[in-house]
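Chemist: sequence first, then the predicted structure, then my questions.
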Amino acid sequence: MTVATNTTKATEKVKVAIIGSGNIGTDLMIKIIRTSQNLEMAAMVGIDADSDGLARAKRLGVATTHQGIDGLINLPEFEDIKIVFDATSAYAHKHHNDVLQKHNKQVIDLTPAAIGPYTVPVVNIEDNLEQGNVNMVTCGGQATIPMVAAISQLSKVHYAEIIASISSKSAGPGTRANIDEFTQTTSRAIEQVGGAVKGKAIIIMNPAEPPMMMRDTVLVLSELPEESGTTEAEIAKSIEAMTEKVQSYVPGYRLKQQVQFERFEKDAPLHIPGYGDFSGLKSSIFLEVEGAAHYLPAYAGNLDIMTSAAQGTAERIAQCKYSTEQSNFVIA
């Protein structure tokens, strides 16, 4: 995380809670404890008293409950908590959000419920700082939408398709239960945040041994250079610049090779099932995401990019909404 500040004294950290003591919630907890600039872990919430996440939280001195959202509300720490992360499921999040909004808590949603606006830190965090609930899209969305946005900033994007390949071992029960929500949420966010007219998302859970790191393929169809006034070199430069911005909070995020370009003229268009014929410029972007291994192995980059994005979003919200001092905290 890149932080720039002009303040001369440290601000009081904002207390946060995490609902969901599984892989994502536990990784996020450890990230906050080890690396956070503005956040302090106040409570870890689960529904399985024997979960590893709750056990780790207890050992780290964090208040815990295995009674879900009701248990969180009854904790003495609840009153001082400003931000609550939800790392459960899309179905459960709807109830959690209803309860938390009544208590005026800032909610950061790591499920595909999408009650609040889709938020990708390097693309639109500044637009959503005043929202009571923000949605972190999906792991695939966090990895690929910045690439779509890097192109849409320069040229009209007619269609963008992403294929997110993750290790089967890094896909927990919540991920497996939300496959439909994953594809729907990611597709919509490609359009609403990435700037594509039409978006499509595919997820692949690879059972390979040893486990593979997260790989993402981003296919973007945009205007030809002579139509947009943007050259292929400028698009490649924009993608490289966006990659560096994501690396500021996900160091293991990288391009696997140079961007590949292909032209399709009007007399020889590309046919896309479900979309139709396309003439223009095709940009193929190949990504790899290596996790920081705070809780799970490095191959679980899909979890790492979600928790890193959620933490980055919370850091910025905490600094803007709850800090008593003004400073120049930036994600860049």
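Modeler: All right, it came through fine.
Chemist: contacts and neighbour counts: CA atoms only from here.
Modeler: OK.
Chemist: all strands of this protein, in order?
Modeler: For the chain, the strands defined by DSSP state E cover 14-19, 39-45, 63-65, 83-86, 106-109, 133-135, 157-167, 196-206, 214-222, 253-255, 260-264, 270-272, 276-278, 280-289.
Chemist: report all helices and strands that the fifth one contacts.
Modeler: Spelled out, it's strand 106-109. Applying 3 or more C-alpha pairs under 8 Å, 6 or more residues apart in numbering; DSSP states H and E, we find strand 106-109 packed against strand 83-86, helix 90-102, strand 133-135.
Chemist: would a markdown table of the strands of the chain with mean neighbour count be doable?
Modeler: As requested, the strands of the chain are exported to a markdown table (neighbours: other C-alpha atoms under 10 Å):
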| stretch | mean neighbour count |
| --- | --- |
| strand 14-19 | 24 |
| strand 39-45 | 24 |
| strand 63-65 | 23 |
| strand 83-86 | 26 |
| strand 106-109 | 27 |
| strand 133-135 | 24 |
| strand 157-167 | 23 |
| strand 196-206 | 19 |
| strand 214-222 | 25 |
| strand 253-255 | 20 |
| strand 260-264 | 15 |
| strand 270-272 | 13 |
| strand 276-278 | 14 |
| strand 280-289 | 22 |
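Chemist: hold the first one in mind and look at this next one:
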Amino acid sequence: MSKKIKCAIIGSGNIGTDLMIKVMRNSQNLEMGAMVGIDPNSDGLARAARLGVPITHEGIDGLRKMPNYDEIGVVFDATSAKAHIYNNDLLQKDGKKVIDLTPAAVGPFTIPAINGDEHIDAPNVNMVTCGGQATIPMVYAVKRVSKRVPYAEIVASISSKSAGPGTRANIDEFTETTSLAIEKLGGAERGKAVIILNPAEPPLIMRDTIFVLSQGASQEDIEKSVLEMVKDVQKYVPGYRLKQKVQFEVIGDNNPVRIPKIGYSTGLKTTIMLEVEGAAHYLPAYAGNLDIMTSAALTSADHWAAKQLSKEVA
């Protein structure tokens, strides 16, 4: 299709800038309509201006005053959970489709490899967190071949250099939102999330460890499901891969684990280790946490835009 829908990005930091470059390079159905920030000296706004993208440093209020605002169909919010509440209220009044890259969790959780276009028509969809995008598909991969998943825990380790002020301001929201999504999307009865900002130099690539306690599935079925899910995520995040072979441990009656609000439980413990290499569109390849978040958001928005454009053709 030659016609595209204009989009705006609120948040000119690491995530917003990486997303802008992805829209301009990779999007099939979207084109940049505005880059929005609050710091007139931010690198993201300067880069957008050099690329010919309309900019404002007056936040959501500045966006709404831009002459092309009526042409913008979808808005990505890459600010903070607190700011998103305010932004979304205004955007909904204006009839904009909103893709939320903060942990605010106003709209339904969306991970392309799990629930794809299930909420494509929702006015606001939430992309969980970078750690959630990377790890919850693995929890779901175990759950879909199991009778029960009493518990799942994820540990996401990202380079400190890839975590901007927005990410740092949302650490509590990150753990709460990711834990909830482990249960809602991953299918675990109890979920826990931990994030580590690694200050190592040179910066280390994003690494994730997932622990899942399941019942009613064989090791062979779980490993097959995990490998299939890795391929599904790689369709939009090519740098997503297993770090080593899936590991298993039988938790028997002689050594059950105690799960908060569930009690003692047994089953098969699956350990999955991942690494996510970024496409290096803005930050270097170690920032896989940015890449998986922005790639997932763009995939969801592109599918929505394709549906809108097909309606216009029809």
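Modeler: Structure received. Since this is a predicted model, take the numbers as computed values, not measurements.
Chemist: re earlier: and residue 176 of structure 1, which of the helices and strands packed on strand 106-109 of structure 1 is closest to it?
Modeler: When these are ranked by proximity to residue 176 of structure 1, the top entry is helix 90-102, at 11.8 Å, counting by C-alpha to C-alpha.
Chemist: the closest one against structure 2, how far on average?
Modeler: Average distance, helix 90-102 of structure 1 versus aligned residues of structure 2 after superposition (mean C-alpha distance after the TM-score superposition for structure 1): 0.4 Å.
Chemist: what angle sits between that helix and strand 14-19?
Modeler: Between helix 90-102 of structure 1 and strand 14-19, the angle formed by their directions is 150 degrees, by axes from the mean of the first three to the mean of the last three C-alpha atoms, to 10 degrees.
Chemist: so helix 90-102 of structure 1 aligns onto which residues of structure 2?
Modeler: Helix 90-102 of structure 1 corresponds to residues 81-93 in structure 2, going by TM-score structural alignment.
Chemist: list the buried residues of the matching stretch.
Modeler: 81, 84, 87, 88, 91 (16 or more other C-alpha atoms under 10 Å).
Chemist: count the neighbours of residue 151 of structure 1 for me.
Modeler: By the measure other C-alpha atoms under 10 Å, the count of residues near residue 151 of structure 1 is 26.
Chemist: typed the wrong thing, it's residue 302 of structure 1
Modeler: Taking other C-alpha under 10 Å as the criterion, the count of residues near residue 302 of structure 1 is 29.
Chemist: what does it align to in structure 2?
Modeler: So residue 302 of structure 1 corresponds to residue 289, using TM-score structural alignment.
Chemist: pretty sure that match contacts residue 278?
Modeler: Yes. Because the distance of 7.4 Å satisfies C-alpha atoms under 8 Å, residue 289 of structure 2 is recorded as touching residue 278.
Chemist: one step back: residue 118 of structure 1 is nearest to which of the strands of structure 1?
Modeler: With distances scored as C-alpha to C-alpha, the stretch of the strands of structure 1 nearest to residue 118 of structure 1 is strand 133-135 (4.8 Å).
Chemist: give the other helices and strands that the closest one contacts.
Modeler: Contact here means 3+ C-alpha pairs under 8 Å, 6+ apart; on that basis strand 133-135 of structure 1 packs against strand 106-109.
Chemist: now the strand it packs on on structure 2. Mean distance?
Modeler: Counting by mean C-alpha distance after the TM-score superposition for structure 1, strand 106-109 of structure 1 comes out at 0.3 Å.
Chemist: and the contacts of that strand?
Modeler: Residues from elsewhere that reach strand 106-109 of structure 1, judged by C-alpha atoms under 8 Å, 6 or more residues apart in numbering: 82-87, 93, 97, 100-101, 132-136, 310, 314.
Chemist: go on, stretch 196-203 of structure 1?
Modeler: With contacts defined as C-alpha under 8 Å, 6+ apart, stretch 196-203 of structure 1 is touched by 140, 148, 152, 156-166, 179, 183-184, 186-191.
Chemist: look up how far residue 33 of structure 2 lies from the aligned residue in structure 2 for residue 219 of structure 1.
Modeler: Under the alignment by TM-score structural alignment, residue 219 of structure 1 pairs with residue 211 in structure 2. Counting by C-alpha to C-alpha, to the nearest Å, the separation of residue 211 of structure 2 from residue 33 of structure 2 is 42 Å.
Chemist: residue 60 of structure 2 now?
Modeler: In this view, residue 60 of structure 2 and residue 33 of structure 2 are 14 Å apart by C-alpha to C-alpha.
Chemist: ok, residue 46 of structure 2 next?
Modeler: In this view, residue 46 of structure 2 and residue 33 of structure 2 are 15 Å apart by C-alpha to C-alpha.
Chemist: ditto for residue 82 of structure 2
Modeler: 24 Å.
Chemist: possible to save the helices and strands packed on strand 106-109 of structure 1 as TSV with distance to residue 210 of structure 1?
Modeler: Below are these laid out as TSV (distance: least, C-alpha to C-alpha, whole Å):
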stretch	distance to residue 210 of structure 1
strand 83-86	30
helix 90-102	30
strand 133-135	32
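Chemist: what residues does stretch 148-161 of structure 1 touch?
Modeler: Identification of contacts with stretch 148-161 of structure 1 by C-alpha under 8 Å, 6+ apart yields 123, 190, 193-202, 218-223, 228, 230, 235, 238-239, 242.
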